[in-house]
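[1] Below are the sequence and a predicted model for it; my questions follow.
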Amino acid sequence: MDKPARGENVEWAPVSRLSGDQLKKLGAVGSEYPAPAGEVLFLAGDASYDFFVVLEGAAEIIDRLGQPEERLVAAYGRAEFLGEIGMLTGERSRFTGVMKTPGRLLRVPLQQIQTIVAQDSDLSECILRTFLVRRANLLRRGAGITLIGSRYDERCRVLLHSFSLSRMAVEWLDLEDRPEVEMLLRRLKVSLKDLPVILIPGRPLMRNPQPANIAAEFGEPPRAVDDQEICDLLVVGGGPGGLAAAVYGASEGLTTVLMDADAFGGQAATSSRIENYLGFPAGLPGAELAARGAIQAAKFGVRLHRHARAVAFTSEGGIHTVTCDDGRAFSARDVIIATGANHRRLAVPGIEAWESNGVYYAATVVEATYWRGRPVAVIGGANSAGQAALFLARTSDPVYLVVRGDDLERSMSRYLIDAIAADPKIHVRVRTEVVGISADSEVTGLEVVDRTSRLRSSMAVSAVFVFIGVTPCTDWLDEQLATDPDGFLLTGQDVAGPAGRRMPLPFETGVPGVFCVGDVRSGSVKRVAAAVGEGSAAVRLIFDRRGVDGVAFL
């Protein structure tokens, strides 16, 4: 990307200017001071930094300050504020803030901003919405983090998938089509065996990073604060159900830990827009719901742990322990499992080589931007496929919706069916099954067969988005909890408990004190609102369980 001229505002978002009343509120908790041109307000890599409002003059956000690749991210003037959502969620700063001209600033400590976001609805809405829009625009531009690796390297594809779920802005330099990358690697003294590598402004180069390294970049310790500590409630999985459980648990006074394998929000966070969630008639982006939920959880004191992938579960003497792949371990008297489900992989020969590089199991702004103006295929006939098709149709043309069934009516909500029918860019192919994929240096098409006539044909597409059902995320439990034939966890009266033991409560598994909510639960309704309701209800049942079993709170 060419370096823009200094002073050019390249932020792809409406600039939010604070009102007089809002400035007065912030002024009551902040301090004003004169700032000379060139003053550095915060550096890339800072783990914590304050909230700045420009009262006079101009400030800039710079990517890779002082490096050959330096570029301007945004410029701000009077009554405009600096920052983005990462400052509220514990991420390090990816950029440097600097005064462009002499001026005057209002500096508000981060702790005060966190209090304002939690208590002042007017300022909270203004700050959160602006921060979320800025993050979305960074995702489109790929600013902040650079990933160098090959599309054929499974480790690189795993990182790309993780960053996509985490909604981290990443610029990917693919060795296969970016010959200039070799010169960069030589300059960095990086050998091919060190790939993939991650470049983060203000931080040491990361060579072939592991989950613990990624977690550290979010300011998290490599292990739990105290391996011997036993909390009241451990929530495993940070989708809508897990977030709701954590918020309600902490708000009711339970010491609560929330852990997730990637980032909070689950599959809902990758949805471009959730249209049928109560109270949002215009819909809301899944990423916004996830960010607001995580901030609300932090408000009530939930201990948040991202990139904490559960690999083992033990239960002994009424204490349940979950161990992560990086060695962290969390123990609690009650556990709510909300690990959700992963999208089922498409069983087509050779497709694995193109996953996260032309074949995707989520449709986020990152993929939509990368395949702008090119033909894509969405495979599946349920709501997730319909939402993806509508989202991709904003940037790609055409969008083929490939459905095995006879129609969409059996598995998709009516509002989505009507919207798809009204979009001229979307072409629905029913009774069609994908049997092959073609590619050279990138995906070029699909081989499909008509399930009625058995005739084969080719479909020219540059990317494929797969939504063909889900499989539960329960492997880490090692069959210690009862499941249905498809692997989803049984709860309540569906569990055949041992003789002499009380019947499990609703949402409770066969192990007392271990509950299950959301998509991972057998018989659950796969909707965001249902998961939120189950998460809050499970917390209420924890109090009932302890009353019945005579278990005291810590």
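    Looks like it arrived, so ask away. Numbers count the residues shown, from 1 in each chain.

[2] contacts, neighbours, all on C-alpha from now
    Noted.

[3] All the helices of the stretch 151-300 of the chain, in order from the start?
    All helices of the stretch 151-300 of the chain, identified by DSSP state H, counting those that start in this stretch, fall at 154-166, 181-188, 211-216, 240-251, 286-299.

[4] With Asp194 as the reference, name the closest of those helices.
    Of all the helices of the stretch 151-300 of the chain, helix 181-188 sits nearest to Asp194, with 10.1 Å by C-alpha to C-alpha.

[5] Pull up the gap between the closest residue to Leu185 other than its chain neighbours and Ile148, please.
    Closest residue in space to Leu185, ignoring its immediate chain neighbours: Ser191 at 7.1 Å, by C-alpha to C-alpha, 6 or more residues apart in numbering. Applying C-alpha to C-alpha, to the nearest Å, the value for Ser191 to Ile148 is 12 Å.

[6] okay, pairing it with this:
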Amino acid sequence: MAEHNLHSVAFPTLEQSLIDDLSRCSSVTTKTYRDGQTLFSVGDRDFKFFIVKSGEVEIVDHSGDQPKTVTVHRKGQFTGDVSHLTGNPAVVSAIARGDCEVYVVSGDVLRRILNQCPAAGDIILQAFIARRQLLRASADFTGLRVIGSRYSSDTFRVRDFLAKNRVLFTWTDVETDPNVDLLLKGFGVSEADTPIIACSSMLLLRNPSNRELADRIGIRRPVEQTLYDLIVVGAGPAGLAAAVYGASEGLRTLVLDSTAPGGQAGSSMRIENYLGFPTGITGSELADRAILQANKFGARLSVSTPVSSLMFDKTYPVLRLDGDETVTTKCLLIATGVAYRRLNAERCEQFEGRGVYYAATHNEAQLCKGAQVVLVGGGNSAGQAAVFLSQHASHVLLVIRGDDLYKHMSSYLAKRIEQTPNIELLRNSTVQRMNGDGHLKSIEIVNSKTGEKRTVETPAVFSFIGAVPRTDWLPPEIVRDAKGFIMTGPSLAQSPHWTGKREPFLLETSRAGVFAAGDVRSDSVKRVASAVGEGAMAVQFVHEYLKEV
């Protein structure tokens, strides 16, 4: 969407008739603010939504060196962005400029408006999405500051975590920024303290864990101690689909993820064969929209909330979380997906986060701009990554073990790779060894047919091989196949762990009321559309199960 059109979507003016409709279908009050009074501040949680009745409200960004005006809302315009739905803290402040009168709407009422008043709700939701897009694309918006070295695995971990959680931030590389010494001095730290996270002139954290970071910047929502109808473990396409359908159909739904929403698909820079997106969509955009949908219908998402084990209290599944906290549910959907397998190459582990990566997004592309890179894998994820990286790297070596690129990759993608001039395909090859001092400098590739060895200078290797299911936290009652994927369906009626009087539903595991969907399920089709379909289908089986209990 052109920036001019995006701006008009982001900052519309509601007609008085629409505002009157909102007042009729929900509880809306009015309030007067005097010149200079703050309506909400950056960092506030559960802040109100305001529609300007008279006067002006200035939206101010405090994240940079000096406060900056983002926009000024006038009569009929409104404050807010996607944080109202996600529950994350406000990223800007709102200040009255002159005396102003506003309509005041609480978060619960706003969600009701979005669901029950579509004429105004659609305008508001589209504006929220567009505003976040504008901030993300703005060169003037700083957001959080991450200061650290491109060769530090902790710096990469922090950047990766923030990016996956759609947090707005700016990275300063201590290796290349000429003003970094002055910047660090201003925060009272040295390079040895990096990575550091700051907001404006305030130092927040020094090399935090993901959990500490999530807690400090307010993106980790506490888990309410209540009995849920449905808990979904894993917020990839299957888990998010289940959250949308479960919450929209009235189920009290909680989604837990150890890192961030989106799953592996969330790191894809282009998904082209997903129904309804003929020009393709990034995994991040798809996840963003799914997260908003789930929140709009009242699902609760908690990230950086790893599940360590599963137990049972009579018929209810009980999940033990990090820190020995527990949460109980009537039904459980396991949608934890898979992880890429580590390359079987000497010194591979040593260079993870400092030359070896398991996703190819803008974060990783920043680290290898203009360089030669190596990508290992022959599936669609590897293919999309190769095409994306070819736009940033000088040369991409795509390494596959077999001799047929079309065997595991969609035809349209394999053809595109063959037609991209700076992608070179190495068939029948594997990475044998990695070399470097502190960070990756070169690798050794061997051809399995000829035995020929080749040394390649590169700062980055991207691995997209194999699939290891994330099921190591499950008890023996949840039957898995020889590779660790969760088995589901009627055949499990013969399992000693199945105690139901009927056969298991299609996506039900060996324990009644526990379901599995997406890549973690045995014999599932490893595609985004399939995962979404399974997540939606699982909710129907949840309803059927709940009729029994």
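    Done, it's in. A quick note: this is a predicted structure, and the numbers were derived from the prediction, not measured.

[7] List the buried residues in stretch 107-114 of structure 1.
    Arg107, Val108, Leu110, Ile113, Gln114 (16 or more other C-alpha atoms under 10 Å).

[8] Can you tell me how far the last one is from Leu390 of structure 1?
    Read it as Gln114 of structure 1. 35 Å.

[9] Can you tell me the element Ala47 of structure 1 falls in?
    For Ala47 of structure 1, there is no helix or strand it lies in under DSSP states H and E.

[10] Contacts only, for it.
    By C-alpha atoms under 8 Å, 6 or more residues apart in numbering, Ala47 of structure 1 lies in contact with Gly90, Glu91, Arg92, Ser93, Gly219.

[11] So what does the first one match up with in structure 2?
    When the two structures are superposed using TM-score structural alignment, Gly90 of structure 1 falls opposite Gly87 in structure 2.

[12] With respect to burial, which of the helices of the stretch 151-300 of structure 1 scores highest?
    Of all those, helix 240-251 carries the top mean neighbour count, a mean of 29, counting by mean count of other C-alpha atoms under 10 Å.

[13] how would you label the residue mapped onto Val378 of structure 1 from structure 2: helix, strand or coil?
    Structural alignment (TM-score structural alignment) places Val378 of structure 1 against Leu375 in structure 2. Assigned by DSSP: H, G, I helix; E, B strand; the rest coil, the conformation of Leu375 of structure 2 is strand.

[14] From Leu254 of structure 2, how far off is Glu508 of structure 2?
    Counting by C-alpha to C-alpha, the gap from Glu508 of structure 2 to Leu254 of structure 2 is 19 Å.

[15] cool, Val244 of structure 2 as well?
    Distance from Val244 of structure 2 to Leu254 of structure 2, counting by C-alpha to C-alpha: 11 Å.

[16] Find residues that contact each of those two.
    By C-alpha under 8 Å, 6+ apart, the residues touching both Val244 of structure 2 and Leu254 are Ala299.

[17] hmm, back to that, can you tell me the number of residues neighbouring the match of Val378 of structure 1?
    28 (other C-alpha atoms under 10 Å).

[18] Quick check: it touching Leu397?
    Yes: under the criterion of C-alpha atoms under 8 Å, Leu375 of structure 2 makes contact with Leu397 at 6.0 Å.

[19] Find the residues that touch each one of the two.
    Contacts common to Leu375 of structure 2 and Leu397, judged by C-alpha under 8 Å, 6+ apart, are absent.

[20] aligned partner of Tyr264 of structure 1 in structure 2?
    Not quite, residue 264 of structure 1 is Phe, not Tyr. By TM-score structural alignment, Phe264 of structure 1 lines up with Pro261.

[21] so its match touches Ala287, yeah?
    Yes: between Pro261 of structure 2 and Ala287 there is a contact under C-alpha under 8 Å: 6.8 Å.

[22] so what sits against both of these two?
    Common neighbours of Pro261 of structure 2 and Ala287, using C-alpha under 8 Å, 6+ apart, are Gly236.

[23] Quick check: closest non-adjacent residue to the aligned partner of Arg347 of structure 2 in structure 1.
    Mapped onto structure 1 by TM-score structural alignment, Arg347 of structure 2 lines up with Gly350. Counting by C-alpha to C-alpha, 6+ apart, Gly350 of structure 1 lies nearest to Ile437, which is 7.4 Å off, once chain neighbours are set aside.

[24] Would you verify that that neighbour is located in a strand?
    Yes: counting by three-state DSSP, Ile437 of structure 1 is part of a strand.

[25] Next, the contact list for it, please.
    Applying C-alpha under 8 Å, 6+ apart, we find Ile437 of structure 1 in contact with Val348, Pro349, Gly350, Ile351, Val443, Thr444, Gly445, Leu446, Glu447.

[26] right, and Ser438 of structure 1 touches Ser458 too?
    No: the pair Ser438 of structure 1 / Ser458 is not scored as a contact, 9.2 Å apart, by C-alpha under 8 Å.

[27] Remind me which helix or strand the residue sitting furthest away from the middle of structure 2 belongs to.
    Taking C-alpha atoms, centre = their mean as the measure, the residue most remote from the mean C-alpha position of structure 2 is Thr450, 42.2 Å away. For Thr450 of structure 2, there is no enclosing helix or strand under DSSP H and E.

[28] What's the match for it in structure 1?
    With TM-score structural alignment as the criterion, Thr450 of structure 2 matches Ser453.

[29] Quick one: end-to-end length of stretch 198-206 of structure 2, please.
    Where stretch 198-206 of structure 2 begins and where it ends lie 9 Å apart, using C-alpha to C-alpha.

[30] quick one: the residue nearest to Leu185 of structure 1 and Glu182 touch, right?
    No: assessed by C-alpha under 8 Å, Ser191 of structure 1 is found out of contact with Glu182, at 9.6 Å.

[31] which residues touch Cys324 of structure 1?
    Ala308, Arg309, Ala310, Val311, Ala312.

[32] Mind checking which residue lies nearest the centre of structure 2?
    Pro261 (3.5 Å).

[33] what's the nearest residue to that one if we skip its chain neighbours?
    Counting by C-alpha to C-alpha, 6+ apart, the residue nearest Pro261 of structure 2 is Ala235, at 4.7 Å.

[34] Please tell me how far the one you found sits from Met537 of structure 2.
    Noted for Ala235 of structure 2: a distance of 16 Å to Met537 of structure 2, by C-alpha to C-alpha.

[35] if you count what's nearby, which of the two comes out ahead?
    For Ala235 of structure 2 and Met537, the more surrounded residue by other C-alpha under 10 Å is Ala235, and the numbers stand at 32 against 18.

[36] Go ahead and confirm the more buried one touches Thr259.
    No: using C-alpha under 8 Å, Ala235 of structure 2 makes no contact with Thr259, being 9.2 Å away.
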